[in-house]
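Engineer: sharing a model that was predicted from the sequence below.
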Amino acid sequence: MRPRAADEIPAQGEPPRELQYSLKLDGFRALAFVLDDGKVVLQSRSRRDLAPEFPETAAHLREQLPPGIVLDGELCAYREGRLSFTDLLRSPADRARTGVPVSYIAFDLLAVPGQDVRSLPLRDRWELLGMALRDAEPPLQRVLATLDESTARDWFRDLQDAGVEGIVAKTLGSTYRAGPTWAWRKVRHMDTSDGLLLGVLGPAERPRALVVRLVDGRTATTSPQLTPAQSREVGALVGDRAGPLTPDAEHGPVRWVEPPVPVELRQLAGRQRQENPTFVRVRSEG
């Protein structure tokens, strides 16, 4: 279930209030569950298991989650009091060496032991999530959420410096279903923007840069070069969609990707229009 982008935080209706406002965190979105044999799975949107990349977090989940519970949430890294997406791309050894913790912040519940609860309205799933996590301890916790529009606007204004991306407004009566939905609307601070991954430069399984379409319709090559973790992430998702090397007058030899893939890009404030965007992540990851 993926929220649609909105320009403004939606207004709350008169009681009974219809919207829940929660923090939009800067992390890797993943389902979290424990199999009967004790194996922890952190399943990304591309169905890749992220647990081997976050072994300490997975170990805590193994201790705190019984088999049968399925959570939806974000893996979030913290550095110096703020969320640090870049640290999610580092190796577990690098994070351990620099003392960067990673938490799993749950915002929805898909199943409890013996029951699929996706057909229940969000208001019921939220209560069940609270019950499921009532004894949970960090790094596992429930996302901060409110029914009060004024509080949500305060969070949007005050928590940007802590790395919070924005606010997600969710209809309390919404069931959980796959794909994008207007029942969930996200409002993000505009230091990043959405784009489309059109092609890759270098090997399809380990690209070094991307050809993207920006919101204004221009195409550009990302810079700097992808990190090893980013290259693996993109390669795992688009490797089988990438075509053969094709010469391109603007970007050089490109492997075009069909269909294009939504991505998040960043252009630092003050950059000139002709300068290249920086790849942040594949949007299908969360």
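Structural biologist: That came in fine, so what should we check first? Residues are numbered from 1 along each chain as shown.
Engineer: from now on I want contacts and neighbour counts done on CA atoms only, so please keep to that.
Structural biologist: Will do.
Engineer: which stretches of the stretch 101-250 of the chain form strands?
Structural biologist: 102-112, 115-116, 140-142, 145-146, 166-171, 180-188, 192-201, 209-213, 219-221, 242-246 (DSSP state E, counting those that start in this stretch).
Engineer: I'd like these as TSV, with mean neighbour count and distance to R157 appended.
Structural biologist: Converted to TSV, the strands of the stretch 101-250 of the chain look like this (neighbours: other C-alpha atoms under 10 Å; distance: least, C-alpha to C-alpha, whole Å):
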stretch	mean neighbour count	distance to R157
strand 102-112	23	21
strand 115-116	12	36
strand 140-142	20	21
strand 145-146	17	15
strand 166-171	24	9
strand 180-188	19	11
strand 192-201	23	16
strand 209-213	24	30
strand 219-221	20	31
strand 242-246	16	41
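Engineer: adding distance to R4, write the ones you listed out as a markdown table.
Structural biologist: Compiled in a markdown table, the strands of the stretch 101-250 of the chain are given as follows (distance: least, C-alpha to C-alpha, whole Å):
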| stretch | distance to R4 |
| --- | --- |
| strand 102-112 | 16 |
| strand 115-116 | 24 |
| strand 140-142 | 22 |
| strand 145-146 | 18 |
| strand 166-171 | 9 |
| strand 180-188 | 5 |
| strand 192-201 | 12 |
| strand 209-213 | 19 |
| strand 219-221 | 23 |
| strand 242-246 | 27 |
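Engineer: and those strands: which comes nearest R123?
Structural biologist: Ranking those by proximity to R123 (C-alpha to C-alpha) places strand 166-171 first, at 8.7 Å.
Engineer: what does that closest one contact?
Structural biologist: 3, 9-10, 18-25, 122, 152, 156, 160, 183-189 (C-alpha atoms under 8 Å, 6 or more residues apart in numbering).
Engineer: second structure for comparison follows:
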Amino acid sequence: MDWPVSVALARSVPELPTGTDWSYEVKLDGHRMIMWRTGDGVRLQARSGRDVTAVWGDLALAGQYLPAGTVLDGEAVITTEDGRISFEAAQARAASSPARAHRLAAQRPAHYIAFDALQLPSGDVRPRPYSERRAALLKLLAGLPVNTPIQAVSATTDRDTALTWYNTLHKRGVEGIVAKRTTSPYRAGRTSAWLKIRHADTIEAAVVGFTGTVRQPRALAVRLPDGRVALSQRLTTALATRIAPHLVPQPERAYTQGGDACTPVSGEVVVEVIAGTTRHAVVTVVRLR
């Protein structure tokens, strides 16, 4: 399997699917991460394909206990003192320098919640059904030390149990439920075999440009799910500071469909925007994904 691997993404739906061929997983509010256990050590990959090993060193250290040749898909999460999963804490870690990330890890260690196995020492398992990959994942993780921060995501085949999780665990940092068809292989990109319902009334949008400077972007030009390119409202200072390191500006100028000029960017940067603000092509960015 070649680095970086393209990840599978869930489609948003208004309600969970029914039927006997679905498994339901809690959707945690963290950072998507691919964990590679190579023959030389551990590498951690963000959803965008970037190497983020340096800022998640505690998880890289834990991954040393995995057998060489293992590649897992999951979520890096950080909990607060009261046990709530904090996206803000994960965001702060991801945006830190390696030195600051090391200090943050000492204060709030991360956990890696694995929800899929892409490769085992025996080879690529992405073509195998989800049910087989899930069983292999549980068997693999059962061999890790008792106090490992690498754990399997909670899953059930009972839809009522999944709805109970959805209705009762929101305040603990569970942002929704992902339903996965048990017979499906692992496919990159958005697929109807993975469906999600979320509490937050937000949608994901790809960043295609910005206004202001690369060190302090003022607003973002984003491509919405319907294909429109719109300029966001002014970013907060904190949000601009988090997003700026991920922007790779290009020399030419670009324009939104509303005629706003912006500096185009390369690469894959994804943000969440409030869904109700997109009707008139003026969006409110709430966070970096």
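Structural biologist: Right, received. Where do you want to start? In this text, all values refer to a predicted model and were calculated from it rather than measured experimentally.
Engineer: need the TM-score from the superposition.
Structural biologist: Overlay of the two chains. TM-score (TM-score structural alignment, normalised by the length of structure 1): 0.81; 267 aligned residues with a C-alpha RMSD of 3.2 Å.
Engineer: on that earlier part again, among the contacts of strand 166-171 of structure 1, name the ones in helices.
Structural biologist: Counting by DSSP state H, the contacts of strand 166-171 of structure 1 place 122, 152, 156 in helices.
Engineer: to which residue of structure 2 is S223 of structure 1 aligned?
Structural biologist: Using TM-score structural alignment, the equivalent of S223 of structure 1 in structure 2 is L235.
Engineer: so who does its match touch?
Structural biologist: 217-220, 285.
Engineer: map R134 of structure 2 across to structure 1 for me.
Structural biologist: By TM-score structural alignment, R134 of structure 2 lines up with W126.
Engineer: please apply the same query to E15 of structure 2.
Structural biologist: Applying TM-score structural alignment, one finds that E15 of structure 2 aligns to E8 in structure 1.
Engineer: distance check, that match against V187 of structure 1.
Structural biologist: 6 Å (C-alpha to C-alpha, to the nearest Å).
Engineer: contacting residues around the residue of structure 2 most remote from its centre?
Structural biologist: Farthest-out residue of structure 2 from its mean C-alpha position, per C-alpha atoms, centre = their mean: G259, at 31.6 Å. By C-alpha under 8 Å, 6+ apart, no residues touch G259 of structure 2.
Engineer: V70 of structure 1 and L109 touch, don't they?
Structural biologist: Yes. V70 of structure 1 lies in contact with L109 (C-alpha atoms under 8 Å); the separation is 6.0 Å.
Engineer: correct me if wrong: S84 of structure 1 contacts L75.
Structural biologist: No. Taking C-alpha under 8 Å as the definition, S84 of structure 1 is not a contact partner of L75, at 10.7 Å.
Engineer: settle it for me: which of these two has more neighbours?
Structural biologist: It is L75, of S84 of structure 1 and L75, that has more neighbours when counted by other C-alpha atoms under 10 Å, with 25 against 20.
Engineer: the helix or strand containing the more buried one vs strand 102-112, what angle?
Structural biologist: Per DSSP states H and E, L75 of structure 1 falls inside strand 70-79. Angle, strand 70-79 of structure 1 to strand 102-112, by axes from the mean of the first three to the mean of the last three C-alpha atoms, to 10 degrees: 170 degrees.
Engineer: now do the helix or strand just after strand 70-79 of structure 1: everything it contacts.
Structural biologist: Going down the chain from strand 70-79 of structure 1, the next helix or strand is strand 82-83, by DSSP H and E. Residues outside strand 82-83 of structure 1 that contact it (C-alpha under 8 Å, 6+ apart): 25-26, 76-77, 161-164.
Engineer: now do A101 of structure 2 against T79 of structure 2, distance only.
Structural biologist: 15 Å.
Engineer: now do I177 of structure 2
Structural biologist: 19 Å.
Engineer: repeat that for V283 of structure 2.
Structural biologist: 30 Å.
Engineer: swap in R47 of structure 2?
Structural biologist: For R47 of structure 2, the distance to T79 of structure 2 - C-alpha to C-alpha - is 21 Å.
Engineer: likewise T53 of structure 2?
Structural biologist: Remark: distance between T53 of structure 2 and T79 of structure 2 (C-alpha to C-alpha) = 20 Å.
Engineer: likewise R181 of structure 2?
Structural biologist: 29 Å.
Engineer: let's verify R62 of structure 1: helix, strand, or coil?
Structural biologist: helix (DSSP: H, G, I helix; E, B strand; the rest coil).
Engineer: right, and it touches V41 too?
Structural biologist: No. Counting by C-alpha under 8 Å, V41 is not a contact partner of R62 of structure 1; they are 9.5 Å apart.
Engineer: shared neighbours, these two?
Structural biologist: V34.
Engineer: which of those two has more neighbours?
Structural biologist: Using other C-alpha under 10 Å as the criterion, R62 of structure 1 and V41 rank with V41 on top: 21 against 18.
Engineer: what's the match for the more buried one in structure 2?
Structural biologist: Aligned partner of V41 of structure 1 by TM-score structural alignment: R43.
Engineer: which other helices and strands does the helix or strand hosting its match contact?
Structural biologist: If you go by DSSP H and E, R43 of structure 2 is part of strand 42-46. Under the contact criterion of 3 or more C-alpha pairs under 8 Å, 6 or more residues apart in numbering; DSSP states H and E, strand 42-46 of structure 2 touches strand 31-37, helix 57-62.
Engineer: switch to 10 Å and redo it
Structural biologist: strand 31-37, helix 57-62, strand 70-78 (3 or more C-alpha pairs under 10 Å, 6 or more residues apart in numbering; DSSP states H and E).
Engineer: want to throw the ones you listed into TSV with distance to R289 of structure 2?
Structural biologist: Output for these, formatted as TSV (distance: least, C-alpha to C-alpha, whole Å):
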stretch	distance to R289 of structure 2
strand 31-37	7
helix 57-62	19
strand 70-78	12
